[in-house]
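Participant: below is the structure, and that's it, no one-letter string:
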């Protein structure tokens, strides 16, 4: 029995391998496009994982080899016709992406094929991105007369710099896996991206879960403030880490020349 055995979703597939969860956007006929139902289901899964201590890492991927997520569902998008409806869709998508970004455990986007528009925004909300050599990434919203609405204009510049982000945003061009690696948009390129994602996740899981959560918090909170203010946050969180049982176990295991057994305490 795993966390997901009794759950049923129309647009997602959920698997659990020990403490590793794999969330697959499962709309291959629509190139895994994000419609409102899919966004809702992703939010529900993220909330569930956030509340469950049995999950130590999450991989997000798309069904098939053609697309991670090819973007938002254009048929739904085309029905928007006023400021209010557009703003509400943007806020709802941002909420889902932010909840994914705020998970205390490591998250990895496994990108095969297209990651466009909302698909790239979903990948940007993860901590690490691993791409197939065939992957293509972009934010083409300007070609539809709109702008990214699920965090793309904010996360992309913070990740790769304003100049490179504006190039992608204003031209709407797609970048391949190698260019994405060079600009820091993805962390790894692999012929077997899901296998690589599992390998990276297993390496993460070996570390103390409280440390991972505190590292994410330090980076997230420090991203938009001065270095001096960030150092204060780091010191506070370092103090919290030192007070944990996992710290005592980690240092003791190092001195004993054995692998630590962390309990998240």
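Facilitator: Here it is on my side, so go on. Keep in mind that this is a model prediction, so the values were computed, not measured.

Participant: from now on I want contacts and neighbour counts done on CA atoms only, so please keep to that.
Facilitator: Noted.

Participant: which residues touch stretch 125-135?
Facilitator: Residues outside stretch 125-135 that contact it (CA atoms under 8 Å, 6 or more residues apart in numbering): 67, 97-98, 100-101, 106-115, 123, 155, 176-178, 185-193, 196-197.

Participant: might one say that residue 143 is in contact with residue 170?
Facilitator: No: in this structure, residue 143 is not within contact of residue 170 by CA atoms under 8 Å, at 9.1 Å.

Participant: here comes the other one, which I'd like you to weigh against the first:
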């Protein structure tokens, strides 16, 4: 994983970096595998309260590696790549990662993680690269960052969970226009659409600042918040209201909730247990 993604955990904040900077962090078989492994590491580390996802070098992620498209042009044949996965699977309909296949999991995984994920995006986030950051809870982008639902350029549809993530972020007609055209748009336009949370000069530092704030909150409440917001996209109002009550019942009176109250009353930093 280290030649594709590096993770450093400090005071509850996981700094997750795509580090294939010589290829603008393009998605090859090894990168897909590394994303999967990163997800497992984060999910199994109770000390991680929030994660910041970023790309090293000139870009967040330029999308699918060009070698994959070359393989498609040859009729779908591909050689084995590092990580033991095919660059072009024989069938994408096979579910290999819960409700998803491996490419979809690269975008959807961030939504399934129990802790909030903040994406810091710069340079470009094209095609699959855009879909990876769409899985984050929050997205900060640098001015002038270029984004695109670019799959149509290669005669394809967005298939890394993009349709399921975009439909909750954008108007239906906007999703269709971006997907049908494949046009490149800027972070500033993405902000007006609702695709990014904010456009900031240094998205990484902005994300880390927020991450540290979140890491200082009751981790039980933060994780419950994420579960509720994830479910809210699919639940009826009746079930959503019930979920609020069930989650709150499970938190009220617990040691971390009591510590949050005492820290506030005593005007001191809280000391939560993971």
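Facilitator: Received it, and whenever you're ready, just let me know what you need. None of the values given here were measured: they were computed from a predicted structure.

Participant: before we move on, the earlier item: what about the contacts of stretch 125-135 of structure 1, which are in helices?
Facilitator: Among the contacts of stretch 125-135 of structure 1, the ones falling in helices (DSSP state H) are 97, 98, 100, 101, 123, 155, 177, 178, 193, 196, 197.

Participant: drop anything exposed from the residues you listed.
Facilitator: Buried residues within those, counting neighbours by 16 or more other CA atoms under 10 Å: 97, 98, 100, 101, 123, 177, 178, 193, 196, 197.

Participant: could you dump the residues you listed into CSV with distance to residue 213 of structure 1 added?
Facilitator: Formatted as CSV, these follow (distance: CA to CA, whole Å):
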residue, distance to residue 213 of structure 1
97, 17
98, 15
100, 13
101, 12
123, 19
177, 29
178, 30
193, 24
196, 22
197, 19
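
Participant: nearest to residue 71 of structure 1, of those residues?
Facilitator: Within these, distances to residue 71 of structure 1 taken as CA to CA reach their minimum at residue 123, with 11.2 Å.

Participant: any idea how far residue 72 of structure 2 is from the counterpart of that closest one in structure 2?
Facilitator: The equivalent of residue 123 of structure 1 in structure 2 is residue 133 (alignment by TM-score structural alignment). Applying CA to CA, to the nearest Å, the value for residue 133 of structure 2 to residue 72 of structure 2 is 25 Å.

Participant: cool, and residue 8 of structure 2?
Facilitator: Going from residue 8 of structure 2 to residue 72 of structure 2 by CA to CA gives 36 Å.

Participant: so which of those two has more stuff around it?
Facilitator: Between residue 8 of structure 2 and residue 72, counted using other CA atoms under 10 Å, residue 72 has the larger neighbour count: 15 against 11.

Participant: just checking, that one touches residue 66?
Facilitator: No: Residue 72 of structure 2 lies out of contact with residue 66 (CA under 8 Å); the separation is 10.0 Å.

Participant: contact partners for the alignment partner in structure 2 of residue 253 of structure 1?
Facilitator: Using TM-score structural alignment, the equivalent of residue 253 of structure 1 in structure 2 is residue 263. Shown in contact with residue 263 of structure 2 (CA under 8 Å, 6+ apart): 269, 270.

Participant: would you state the strands of structure 2 in chain order?
Facilitator: Per DSSP state E, structure 2 carries strands over the ranges 5-10, 13-18, 50-55, 117-121, 124-126, 138-141, 146-148, 185-186, 198-199.

Participant: residue 175 of structure 2: which of the ones you listed is closest?
Facilitator: Comparison of the strands of structure 2 against residue 175 of structure 2 by CA to CA identifies strand 146-148 as nearest, at 11.0 Å.

Participant: which residue numbers in structure 1 does that closest one align to?
Facilitator: Going by TM-score structural alignment: strand 146-148 of structure 2 matches residues 136-138.

Participant: what about the helices in the stretch 151-274 of structure 2?
Facilitator: 162-166, 172-181, 187-193, 203-215, 219-232, 237-251, 255-265 (DSSP state H, counting those that start in this stretch).

Participant: take those helices and write them to a markdown table, including distance to residue 137 of structure 2.
Facilitator: As requested, the helices of the stretch 151-274 of structure 2 are exported to a markdown table (distance: least, CA to CA, whole Å):
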| stretch | distance to residue 137 of structure 2 |
| --- | --- |
| helix 162-166 | 11 |
| helix 172-181 | 19 |
| helix 187-193 | 15 |
| helix 203-215 | 11 |
| helix 219-232 | 8 |
| helix 237-251 | 19 |
| helix 255-265 | 23 |
